[in-house]
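Colleague: sharing a model that was predicted from the sequence below.
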Amino acid sequence: MARLILFNKPHGVLSQFSDDGSGRPTLSSYIDVPGIYPAGRLDRDSEGLLLLTDDGKLQARIADPRYKKPKTYLVQVEGLPDDAALSALRTGITLKDGPTLPAQACRIAPPDLWPRVPPIRYRKSVPDAWIELIITEGRNRQVRRMTAHVGHPTLRLVRWRIGDRSLDGIAPGCWRDA
């Protein structure tokens, strides 16, 4: 039977088990389970749900965009996105690597999350807001590029859900079997 692990990846951790010589923390700093591999990635600056499995077919079904598994992100952005910005995200925008599929996007109240280490920069003169963004693709730094494209650079990015699996009840740096 396939093993599936839900891990709350902290900010600054690489989504791989081996270090590239940089001295940055990797998954091996948190998970000591042989034979599992990440199903997809989160960039070093992003936090949140990372699924790991020992089943190659399951790994492909989770990570491959052909399966259109929805991924939910809680995104703190610079500025206050208006209806036009959210509408652009909902209809799809064109990035340098082509058009994105339509996303679900809405403004949300600031979520009750753990403090980020290091904290997000705070600028008194520039407001920020939170949006929930649900995409079915998984391009490199896609959410960050999408929010920047509509004029609201990402300050904090937390992947909360992949399909029906969520971070609910998993502290940063912790994991549990699905």
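Modeller: Ah, there it is.
Colleague: going by C-alpha atoms from here, please, whenever you check contacts or count neighbours.
Modeller: Will do.
Colleague: need the helices for the chain, in chain order.
Modeller: For the chain, helices defined by DSSP state H occupy the ranges 56-63, 83-91, 142-149.
Colleague: here's the one I want to compare it with:
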Amino acid sequence: MLIAFNKPMNVLSQFTSEGKWRGLKDWIDVPGVYAAGRLDRDSEGLLLLTDDGRLQARITDPRAKMPKTYYALVEGRPSQDAINRLCEGVSLKDGPTRPAKVAAVPAPDWLWPRDPPVRLRKTVPDAWLRLTITEGRNRQVRRMCAAVGLPCLRLIRTQIGDWTLDGLAPGQWRRIAP
């Protein structure tokens, strides 16, 4: 079994809650499934859950190089140099990243309001990037953007491999074909 879940902001990628942060059990009442990978508490979007250990390993194993696509709202205007650096891979404290596919894009027309909303500052511009990576390090996209001078204000994962978030509102889930 494979489940696609649109994880809302401030939800943990685990079934148990911790302090003020809610867990997956508040949304998904399917026994025997567990998250195939993680999505940070302050990130939103596609989280896959499965009861199949081999599928979970295929989704999460860095050697599989499964592409993951994100939309990132960043502070500042991305220069071509910053985009090129992201595309080539950047050096982080835990080593260089693999090359990424990166493009500056308009704000997505399917975007839902975030709760709480992103704090907008009238004197600081922001922009959207679409990034596809083939790794899954802790807070990787946020750290990559920061490394090129573009702090990430909002991060939404929209695709893992061929599986997408299409048609799922925050907090909704559906069974999908593995």
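Modeller: Cool, the structure landed. No experiment lies behind these values; they were computed from the predicted model shown.
Colleague: tm score of chain vs chain?
Modeller: Overlay of the two chains. TM-score (TM-score structural alignment, normalised by the length of structure 1): 0.97; 175 aligned residues with a CA RMSD of 0.6 Å.
Colleague: just to revisit the earlier point, and the helices of structure 1 as JSON lines, adding mean neighbour count?
Modeller: What follows is the helices of structure 1, written out as JSON lines (neighbours: other CA atoms under 10 Å):
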{"stretch": "helix 56-63", "mean neighbour count": "16"}
{"stretch": "helix 83-91", "mean neighbour count": "17"}
{"stretch": "helix 142-149", "mean neighbour count": "18"}
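Colleague: switch these over to CSV; also include distance to residue 118 of structure 1.
Modeller: Below are these laid out as CSV (distance: least, CA to CA, whole Å):
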stretch, distance to residue 118 of structure 1
helix 56-63, 28
helix 83-91, 28
helix 142-149, 18
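Colleague: who touches the residue nearest the centre of structure 1 in this structure?
Modeller: The residue lying closest to the centre of structure 1 (CA atoms, centre = their mean) is residue 159, at 3.3 Å. Contacts for residue 159 of structure 1 (CA atoms under 8 Å, 6 or more residues apart in numbering) come out as 46-49, 71-74.
Colleague: what of residue 39 of structure 2?
Modeller: Counted by CA under 8 Å, 6+ apart, residue 39 of structure 2 has contacts 12-13, 47.
Colleague: how about residue 100 of structure 1?
Modeller: 92-94, 137.
Colleague: from residue 44 of structure 2, how far out is the aligned partner of residue 15 of structure 1 in structure 2?
Modeller: Residue correspondence to structure 2 (TM-score structural alignment): residue 15 of structure 1 is matched to residue 13. Computed as CA to CA, to the nearest Å, the residue 13 of structure 2 to residue 44 of structure 2 distance reads 10 Å.
Colleague: repeat that for residue 116 of structure 2.
Modeller: 12 Å.
Colleague: I'd assumed residue 41 was in contact with the match of residue 15 of structure 1.
Modeller: Yes - the pair residue 13 of structure 2 / residue 41 is scored as a contact, 7.1 Å apart, by CA atoms under 8 Å.
Colleague: now stretch 17-37 of structure 2, how far from the centre of its chain.
Modeller: For stretch 17-37 of structure 2, the distance from its own C-alpha centre to the chain's C-alpha centre is 17 Å (CA atoms, centre = their mean, to the nearest Å).
Colleague: map residue 111 of structure 1 onto structure 2.
Modeller: For residue 111 of structure 1, the aligned residue in structure 2 is residue 108 (criterion: TM-score structural alignment).
Colleague: hmm, back to that, the residue nearest to the centre of structure 1 maps to what in structure 2?
Modeller: Aligning on TM-score structural alignment places residue 159 of structure 1 opposite residue 157 in structure 2.
Colleague: do the same with residue 51 of structure 1
Modeller: Counting by TM-score structural alignment, residue 51 of structure 1 corresponds to residue 48 in structure 2.
Colleague: which non-adjacent residue is nearest that match?
Modeller: If the residues on either side of it in the chain are set aside, residue 48 of structure 2 comes closest to residue 4, at 4.9 Å by CA to CA, 6 or more residues apart in numbering.
Colleague: so residue 73 of structure 2 sits against residue 152, correct?
Modeller: Yes - under the criterion of CA under 8 Å, residue 73 of structure 2 makes contact with residue 152 at 5.9 Å.
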